[in-house]
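# Any chance you could fold what I've pasted below:
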Amino acid sequence: MSEFFFFYGTLRHEALLSAVVGRKLAPQRAVLPRTCLVEARDGTRELAFPIPVPGPDGLEGVMVALSAKERARLDYYEAGFQRDRAQVLSNGQPTDVWLYRPAPGRWQQGASWEFAHWQARWGAIAVAAAQEFMRGFGSVPADRALARYPQMLVRAASRLRAEAMPTPAELRRQAQPEDIVIEAETVGYAHFFAVEDYRLRHRTFSGGETAPLDRAVFVSGDAACVLPYDPVRDRVLLIEQFRPGPMARGDRNPWMLEPIAGRVDPFETPEEAVRREAVEEAGLSVGRLIVAPNYYPTPGAKSEFIYNFIALTELSDGVGSPGGMIDEGEDIRPHLVSFAQLEGLLASGELLNGPAVLLTLWLARLRPELRAAAGA
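Next up, the predicted model:
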């Protein structure tokens, strides 16, 4: 037996609702009387959904009839909310419906919330994240999936950036959609990162096809790195912090010298990410960004893609301050390093971080032109 559900917020986006429910729907317009929407906030941070509050006007939304299985899928996706009964007007007629509301007092109320603004900014990412979220329906507990949702948003944004990237193929193969067949896909581990197991076949250079292959991929979001450079003083700013990767390998000194770097959050560009990270990690406001080569650091096993920049920045004595996000356990200190010393660190093997090596070599390529332009 089907029942009516009313959607006033993000699930008004038909592509998102279809991804959650599992089929294409034909919703009809409806209005929830004496209600308006405000944005949900967690402290100062705007969240990606609204809160319904009493208001003088009617709240426009959509209404659909759902089967028992579709209701179960919806309950799974809306695990952080509570399902309530309400009455809406559809074609002027009152209709009893179910709707989802945030638990009272769980989030703060912000400014008014506009569906069109959310749809333009968040819609495509929300759909991609929902597709990953709903793959756990029936196998991953809802509370576990909900805890991972912020990371799903990061990976969704990374997938959309990947789809929008140019794919030059002057030398390499020009891939076609039919060249790869995924027979099975499972998630072996999922927390801050995820490990996805694939059984796949792909086209060979001879025109045939491989036998089924088992491959595992360590899945993380995109990252962005920036090396601040002062062409007048001919110096850069590096940061130093503990890294668990070298520790796990057995490196006797897991403190790494690196460029400023961090994850590209959903709904920000790589350029916005490095400017934010420069403030968080070194108390530094960077200047003009120069694009350096972007790359996959470990394409045989990882999905991570790294964007790289050199930032023209005044680096006077004493600039930069110890930084890092305390709630993320970061402990970071900055170093002002002359370009000659930077090359020495690279030659001695003390500079072991991949983006630091790449950006040092790229800066060496651009340095004469940058110093000449600065009158150095």
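
# going forward, measure contacts between C-alpha atoms and count neighbours the same way
Fine.

# for the stretch 51-200 of the chain, what spans make up the helices?
With DSSP state H, counting those that start in this stretch as the criterion, the stretch 51-200 of the chain has helices at 68-77, 115-134, 142-164.

# now those helices in TSV, with distance to Phe193 and mean neighbour count?
What follows is the helices of the stretch 51-200 of the chain, written out as TSV (distance: least, CA to CA, whole Å; neighbours: other CA atoms under 10 Å):
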stretch	distance to Phe193	mean neighbour count
helix 68-77	20	17
helix 115-134	13	18
helix 142-164	7	18
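
# let's see this one next to it:
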Amino acid sequence: MSNLFFYGTLRYRPLLELVLCEAGVSLDMVPAELPEHQVYGVQDQPFPMIMPAPGQSANGVLVRGLSTDQIERLNFYEGGFDYDLRPMTLRVSGGQTIEALVYFPREGTWTPGDIWNLEGWAQEWGELTLHAAAEVMAFYGRLTPVEIAANFRPIRIRAAARIAAAARAPDPDHDLTRDVVVEKHNRGYLNHFAMDDMVLRHRRYDGTMSDSLSRAGLMTGQASVILPYDPRRDQVLIVEQFRAPVYMIGDPAPWMWEAVAGMIDPGETPEQAALRELREEAHLEARALEPAGKAYSSSGSSTEFVHLFVALADIIKETSAGGLACEGEDIRSRILSFDALMALVDAQEIKDLPLLSLANWLARHRARLRG
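Model (predicted):
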């Protein structure tokens, strides 16, 4: 059967075309409804589910005559959400009935929330979903839906980071439509982080275009980095945890003393993420957050954009049980006087660049904060 009924996000035409990898594709689409069913939002997720609902009717679109390749691409995308096709009887205009396949969630996978509507979803989640789906579909035929699903959270974090990056101030001296030419773009790797590589040319300062350059970037998201400071006691709190990349490069001390830090989730502000990470990693509640800068952490190799904060808090006790076990975190904290922190800075014993930046910011603003 090549007839499919879409009741949820695939009714959003830009998403459907992206999944099918056919922009502007001609499809045989007609309005339809599935009797005795209703569409609900999934709790804590940006997509809907369909369930039996006596006396209700789920509205959607019937797409007829889909090819085998199109259905396989749809199955790959929907399979990551644990959705499978079931044959159902639909009602179309004039009261006629027609058989079609419908994506249903596997029993017990998701918890229904409120009644879902496409317009509200598109306004809140449409752009992010398009970015996330582009990354997902780049791995069609290379990864399984299960492997994709294991990385949904970092995929969405990266999608939100792309939206935030696009909203930053443009470069008044360059026109990206003319001054950068992408010859090849490959999404090479997908996991907790991703790796993209490009062959591109860019405008040189003498006005000519550069030769083709092969470059790769670690694709990550936005992060909040926070140094807790107690003005009354004149002390800070730092955290220590094992860092796999430091171990991978051969550093003999991969347990790193750092500022509190964490990725910013979709729909979360940098400030909200900062407060959440303080609770999770340091068991602290902040009275106030002092913005201390925002920047790319390593612009030659990574897309990570960090928001730096000094958090004013009562720092009384340390912990050896910080972080979330479900995220593999094992974090302990340490209280230092301000002078002890700066002694570490001057001795060049701090290897974490955000902590180093925050310590120097605090040194410039400490008198004001204590006052």
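
# Could I get the TM-score for this pair?
Once superposed, chain against chain, the TM-score is 0.90 (TM-score structural alignment, normalised by the length of the second structure); 363 aligned residues with a CA RMSD of 2.3 Å.

# still on that earlier bit, now distance to Gln174 of the first structure too, for the helices of the stretch 51-200 of the first structure, in JSON lines please.
Listed next are the helices of the stretch 51-200 of the first structure as JSON lines, based on distance: least, CA to CA, whole Å:
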{"stretch": "helix 68-77", "distance to Gln174 of the first structure": "38"}
{"stretch": "helix 115-134", "distance to Gln174 of the first structure": "25"}
{"stretch": "helix 142-164", "distance to Gln174 of the first structure": "15"}
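
# what's the longest strand in the second structure?
strand 48-64 (DSSP state E).

# Report the buried residues of that strand.
For strand 48-64 of the second structure, burial by neighbour count (16 or more other CA atoms under 10 Å) applies to 48-50, 57-64.

# tell me the angle of that strand relative to helix 118-137?
Angle of strand 48-64 of the second structure versus helix 118-137, following axes from the mean of the first three to the mean of the last three CA atoms, to 10 degrees, is 80 degrees.

# Other residues contacting strand 48-64 of the second structure?
Here strand 48-64 of the second structure makes contact (CA atoms under 8 Å, 6 or more residues apart in numbering) with 2-9, 11, 27-42, 100, 104-105, 110, 112, 116.

# Keep only those of those that are in strands.
Among those, the members found in strands (DSSP E) are 4-6, 28-42, 100, 104-105, 112.

# Show me just the buried residues among those.
4-6, 32-35, 37-42, 100, 104-105, 112.

# who does the helix or strand harbouring Ala274 of the second structure touch, helix- and strand-wise?
Assigned by DSSP states H and E, Ala274 of the second structure belongs to helix 270-277. With contacts taken as 3 or more CA pairs under 8 Å, 6 or more residues apart in numbering; DSSP states H and E, helix 270-277 of the second structure sits against strand 222-230, strand 260-263.

# That one: average distance to aligned residues in the first structure?
For helix 270-277 of the second structure, the mean distance to aligned residues of the first structure following superposition is 1.5 Å (mean CA distance after the TM-score superposition for the first structure).

# Could you pull out the buried residues of that helix?
Those would be 270-271, 273-277, for helix 270-277 of the second structure by 16+ other CA under 10 Å.

# with those in mind, which one is nearest to Arg153 of the second structure?
Ala273 (14.7 Å; CA to CA).

# check contacts around the closest one.
Here Ala273 of the second structure is in contact with 224, 262-265 (criterion: CA under 8 Å, 6+ apart).

# corresponding residue for Arg144 of the first structure in the second structure?
The alignment partner of Arg144 of the first structure in the second structure, by TM-score structural alignment, is Glu147.
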